[in-house]
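Chemist: Provide a 3D model corresponding to the input given below.
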Amino acid sequence: MNLLGRKKIWYLAISGIIILTGIISLLIFKLRLGIDFVGGSIIEIETKQNTNFSNDKIKQALADKNIENLSIYQIGEGGWVLKMKEIDENKKNEIINAIKNKVGESEERRFETVGPTVSQNLRQKSIFAIILAMFAIIFYIALAFRRLPKFLSPWKFGISAIIALVHDLLIVLGAFSILSHFWGYEIDSMFITALLTILGFSVHDTIVVFDRIRENFHSNSPYSGLDIESVANYSLVQTMGRSLNTSLTIILVLIVMLTLGGNTIQPFIVAMLIGMITGTYSSIFIATPILVFWHRK
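Modeler: Below you'll find the model as predicted:
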């Protein structure tokens, strides 16, 4: 089975089209930042089991309160979370009383406010964490793959893996700009957690393929005398079953969580699901073709 050859141009072209679509979506729709990154307030209420609460009823009850950036999520059987632009204690009491009077009996469980200074700090730390993780991956791969034939560069292995990771992140971000626009998904700290987890899973699959390429270049390997494209193709065929089976197991778990889980974790699960699919694809059809193309130039 020849997975490379002229086919590698098609892999890169397909990814390029998807990423370009995502970038256009980002420019048009942008991302909907959550309270963690722009500041705001959260109110959590617990309702009585016999009351008939709904998202629409709560919004109608608060229609005359002039609440900016209001988002409402249900958690559990009788729990509701309201996210909005930063408010004070008096405004919070107005909201709670309006819900009690117009919808039904409820009890306040939590009230939190994230100021702009805290959200700015969290935004900077999130970007720094992702960049630091990428640089750490480059140095780790370069160190782990230092014992290679002279015509192979460990740094090219590391940078090829990072290009595949950037590919994954751009697709997830592009997808979330569409989801933010049409379904109201927000970018919060859980989303950053999902991105960092995606980085780990994706680079794990890539390292498995790269490690097999290294092993097949050893002098005792039957493929050691072949060119890099042939060795890389053999390595992909040898590891593809393992990569697909591992990723499929995780994807099935995520689908179950998405089906049975609550609304509050839905954006996190969707981000993980998109990232796992793109990460599996990129480790096979992006990182390795880039590595082969780079070494053949």
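
Chemist: okay, CA-based contacts and neighbour counts for the rest of this
Modeler: Will do.

Chemist: Counting by contacts, list what the top helix by length along the chain packs against.
Modeler: In the chain, with assignment by DSSP state H, the single longest helix is helix 228-260. Applying 3 or more CA pairs under 8 Å, 6 or more residues apart in numbering; DSSP states H and E, one finds that helix 228-260 contacts helix 189-216, helix 266-285, helix 287-296.

Chemist: Now the first one: buried residues?
Modeler: Right, helix 189-216. By 16 or more other CA atoms under 10 Å, the buried positions in helix 189-216 come out as 189-196, 198-216.

Chemist: how close does residue 90 sit to residue 63?
Modeler: Distance, residue 90 to residue 63, using CA to CA, to the nearest Å: 17 Å.

Chemist: Look at the two and report which has more neighbours.
Modeler: Neighbours were tallied for residue 90 and for residue 63 using other CA atoms under 10 Å; the higher tally belongs to residue 63 (11 against 8).

Chemist: so how far is residue 70 from that one?
Modeler: From residue 63 to residue 70 the distance is 10 Å (CA to CA).

Chemist: Same check on residue 48?
Modeler: From residue 48 to residue 70 the distance is 22 Å (CA to CA).

Chemist: Just the endpoints, please. Distance across stretch 21-40?
Modeler: Chord length of stretch 21-40, first to last residue, is 31 Å (CA to CA).

Chemist: List of residues touching that stretch?
Modeler: Applying CA atoms under 8 Å, 6 or more residues apart in numbering, the external contacts of stretch 21-40 come out as 41, 83-87, 113-116, 118-120, 122-123, 170-171, 173-178, 180-181, 184-189.

Chemist: One more, so I can put them side by side:
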Amino acid sequence: MKNKFNKGQGIAMLVVIALILGGLAYYTSIILSSTGVGEDKSIKLGLDLAGGVSITYQVEDDNPTAEQMSDTIYKLQKRVESYSTEASVYQEGDDRITVEIPGVTDANAILEELGKPGSLEFQTSDGNTFMTGDMVADAQATSYQNNMGNKEFIVELTLTEEGATVFGDVTSANVGKNLPIVYDDQVISNPTVNEAITGGKAQITGMESYEQAEALASSIRIGSLSLQLSELRSNVVGAQLGSAAISSSLKAAAIGLAIVMLFMIIVYFVPGVAASIALAIYTCLVVATIYLFEITLTLPGIAGIILSIGMAVDANVIIFARIREEIASGKSVGTSMDIGFKKAMSAIIDGNVTTLIAAAVLGLLGSGTVKGFAYTLAIGIILSMFTALFVTRIILNALFAVGLRAEKLYGRSKERKPFRLVEHRGIFFAISIVVIAAGFIGMGVHASNGKALNYSLDFIGGTSTTVPFDKSYTIEEIDADMVPLVEAITGDSDVQTTQVQGSNQVIFKTRNLTLDEREQLNQTFVDKYGVDDKEIQSESISSTISSEMRTDALKAVLIAVICMLIYIWFRFSDARFAVSAILALVHDVLVVLTCYALMRISVGSTFIACMLTIIGYSINDTIVIFDRIRENMKGIKVKDSNDLREIANKSLTQTLSRSINTSITTFIMVFMLWLLGVATIRDFSLPLMVGLISGSYSSVCIATQLWFVFKRKIGKHKIADPQN
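Modeler: Model (predicted):
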């Protein structure tokens, strides 16, 4: 899109942009002002910010096995994700399962909608059971247009491998007959077999409405649990963190955003002004999109948004650097703007599409917080590309049209002698090896004492202590007075607290406590607060991140990495680019892991979000440099490794200012979050800052150097090195 605005059109466009920004800002302010206030919250908030419903089920089966409990918890987790990706399910004691769903206040409505977990059987027409609910992997309501153009509502069943075999045999022998589906001795559907179903997929047709199809699918899903459950108790629980958590995070976002805008204007002048306006629009669009798509927002989610604001500047920095290069080559400002956007396009698209691939895989295959993170990441990527490639361009063209055309208002890149970064690759590799080795040594030392990493309740479970006080306390009072007492007795710096609404009960979740520690903790509450010792309840609880969820997360990350590798290989037509980028990504993950190991930062649900954020950031940073290498290699015949070395050093030097400026803007946002945030968010922000530094370091000092080594030594035609 060339600059075609005249002065009048430029003024009109700026007025339109101002009106759009004003409208978005007003809409966003309404959403944020009502968040966490009253019954009807604009944005769905997680348990940590707004509380929700806690339902505890009693297992009716005698002596359930650990495998049955684990399987039931996992299936319940997948079931309640329809309410919120941030819902959690964990074991309490030996035979109870607790479900916590954020953002709702009516336990009875959830119980009615969720349904009572019971026995599900598939029977023949003469009443013989041939298949049970645990052979159903999933059931979903859907619709389609039939040949007459009418909408049909159906339930699609996905069977397990065992279920597919059994179902195929029975349907083959019962074509034309009914096969009743029985839930708790009640026939909930009586479909007729039209043909043999042998592929592990089946459809139940004849639903009158989508609601009827969804009700049947829901009953089948909840009936596919390994164990039968009955409601033991249900409560509405308060937020785990005080209102200060939201206000301090919003304050950090506002201050960080202002600093980033000021930085952009000082460094890039008129383009910086355009980027700042686009960044404000981007921020409003992110908030509005989260609200419209009803994405549950937790404290790590807020941190993720704040981080994405810093990363959203990245595309603008790439474009502005290109514009300055074109101006330095002697072209006019208008021509340089047009060429700058065109040349920056491939780097922006490749970097963001690579991260978007990861988000898509994580969203499809992940569960729990991983799925929620993927949604937020995808929204941030799409909106940042839109604002950088379209909004920033329109604003910049409008500013140019109204008379801001002087070259000094845009700047020009300075000719720099290439930094000899490739020659020092041995030093860079050694530094990384030492840092990562320190992390493994630290984990080894701590492993000898029982825990390689400082795992929180989310990963290893612990003890839940419910204390009935004689009056209601605020979250701030609990954090200031009671939590330090619990920490002193348990030695646990990651105590989680939850208030039970409608009562004076407070739930304290800590690491696993011995019987003596439980008695000491109970006595402390009796002595200091006059609590009745007999009314204090203590139960062992399992991790909220089950082994199946961890497996899902690991599987999703591995598949995402493979997909990114294939995409980079395809786009750059060279597997060495892809392998180098992935190794740099692994490097950053290990460096952040070292941070967790040596600083003993609590490894909880935010750990997964932190690692996923670093993966997205690292790959984006590396792709930009590789894009410049690809461009500089066009039309050049590489004779020996000296030529290859010069190309690599030149590309690194050309993109160095972009790498530094993007890192600064992103670091500012996270640093403000660390500086002003509550303790929980600081444990998330600190390793993120380490990851940002590592991501920039690996892109500049590791990834390109690895590519140089691979390019020189691996392939059909090895490149000679005259220096060796």
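
Chemist: can you redo the helices and strands packed on helix 228-260 of the first structure as JSON lines with distance to residue 74 of the first structure?
Modeler: Listed next are these as JSON lines, based on distance: least, CA to CA, whole Å:
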{"stretch": "helix 189-216", "distance to residue 74 of the first structure": "17"}
{"stretch": "helix 266-285", "distance to residue 74 of the first structure": "11"}
{"stretch": "helix 287-296", "distance to residue 74 of the first structure": "41"}
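
Chemist: what about those helices, which gets the closest to residue 156 of the first structure?
Modeler: For residue 156 of the first structure, the closest of these is helix 287-296, at 6.7 Å, according to CA to CA.

Chemist: State the span of the second structure onto which the closest one is aligned.
Modeler: The alignment of helix 287-296 of the first structure onto the second structure (TM-score structural alignment) covers residues 703-712.

Chemist: so how far is the matching stretch from its chain's centroid?
Modeler: Distance of stretch 703-712 of the second structure from its chain centroid, counting by CA atoms, centre = their mean, to the nearest Å, is 31 Å.

Chemist: ok so, going back, between the helices and strands packed on helix 228-260 of the first structure, which gets nearest to residue 101 of the first structure?
Modeler: From those, taking CA to CA, the stretch that ends up closest is helix 266-285, at 30.4 Å.

Chemist: Residue 110 of the first structure and residue 92 of the first structure: what is the separation?
Modeler: For residue 110 of the first structure, the distance to residue 92 of the first structure - CA to CA - is 11 Å.

Chemist: Could you do residue 255 of the first structure as well?
Modeler: Distance, residue 255 of the first structure to residue 92 of the first structure, by CA to CA: 36 Å.

Chemist: Which one's more surrounded, those two?
Modeler: residue 92 (17 against 14).

Chemist: which secondary structure element contains the more buried one?
Modeler: Secondary structure from DSSP states H and E places residue 92 of the first structure in helix 89-102.

Chemist: That helix - contacts with which helices or strands?
Modeler: Packing partners of helix 89-102 of the first structure (3+ CA pairs under 8 Å, 6+ apart): helix 55-61, strand 106-114.

Chemist: Would you mind reformatting the ones you listed (as TSV) and adding columns for distance to residue 141 of the first structure while you're at it?
Modeler: Compiled in TSV, those are given as follows (distance: least, CA to CA, whole Å):
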stretch	distance to residue 141 of the first structure
helix 55-61	49
strand 106-114	38
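
Chemist: Output those in a markdown table; the columns should cover distance to residue 159 of the first structure and mean neighbour count.
Modeler: Formatted as a markdown table, those follow (distance: least, CA to CA, whole Å; neighbours: other CA atoms under 10 Å):
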| stretch | distance to residue 159 of the first structure | mean neighbour count |
| --- | --- | --- |
| helix 55-61 | 47 | 15 |
| strand 106-114 | 37 | 15 |
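
Chemist: follow-up on the earlier one: contacts for the match of helix 287-296 of the first structure, please.
Modeler: Counting by CA under 8 Å, 6+ apart, 422, 425, 576-577, 580-581, 583-584, 622, 625-626, 641, 644-645, 648, 652, 718-721 sit against stretch 703-712 of the second structure.

Chemist: closest to residue 79 of the first structure out of the helices and strands packed on helix 89-102 of the first structure?
Modeler: strand 106-114 (9.0 Å).

Chemist: average distance between whichever helix or strand comes after that closest one and the second structure?
Modeler: Sequence order places helix 116-144 as the next helix or strand after strand 106-114 of the first structure, per DSSP H and E. By mean CA distance after the TM-score superposition for the first structure, the fitted helix 116-144 of the first structure averages 2.3 Å away from its aligned residues in the second structure.

Chemist: And helix 116-144 of the first structure, what does it pack against?
Modeler: helix 35-38, helix 154-183, helix 189-216.

Chemist: Try it again at 6 Å.
Modeler: Secondary-structure packing of helix 116-144 of the first structure (3 or more CA pairs under 6 Å, 6 or more residues apart in numbering; DSSP states H and E): helix 35-38, helix 154-183.

Chemist: How far does that helix sit from its chain's centre?
Modeler: Taking CA atoms, centre = their mean, one finds the center of helix 116-144 of the first structure at 14 Å from the center of the full chain.

Chemist: Stretch 16-28 of the first structure now?
Modeler: Stretch 16-28 of the first structure sits 16 Å away from the centroid of its parent chain (CA atoms, centre = their mean).

Chemist: likewise stretch 248-264 of the second structure?
Modeler: Centre to centre, stretch against its chain (CA atoms, centre = their mean), the figure for stretch 248-264 of the second structure is 22 Å.

Chemist: List the buried residues in it.
Modeler: For stretch 248-264 of the second structure, using 16+ other CA under 10 Å, the buried residues are 248-253, 255-257, 259-264.

Chemist: Filter those down to the ones in strands?
Modeler: Among these, none falls in strands (DSSP state E).
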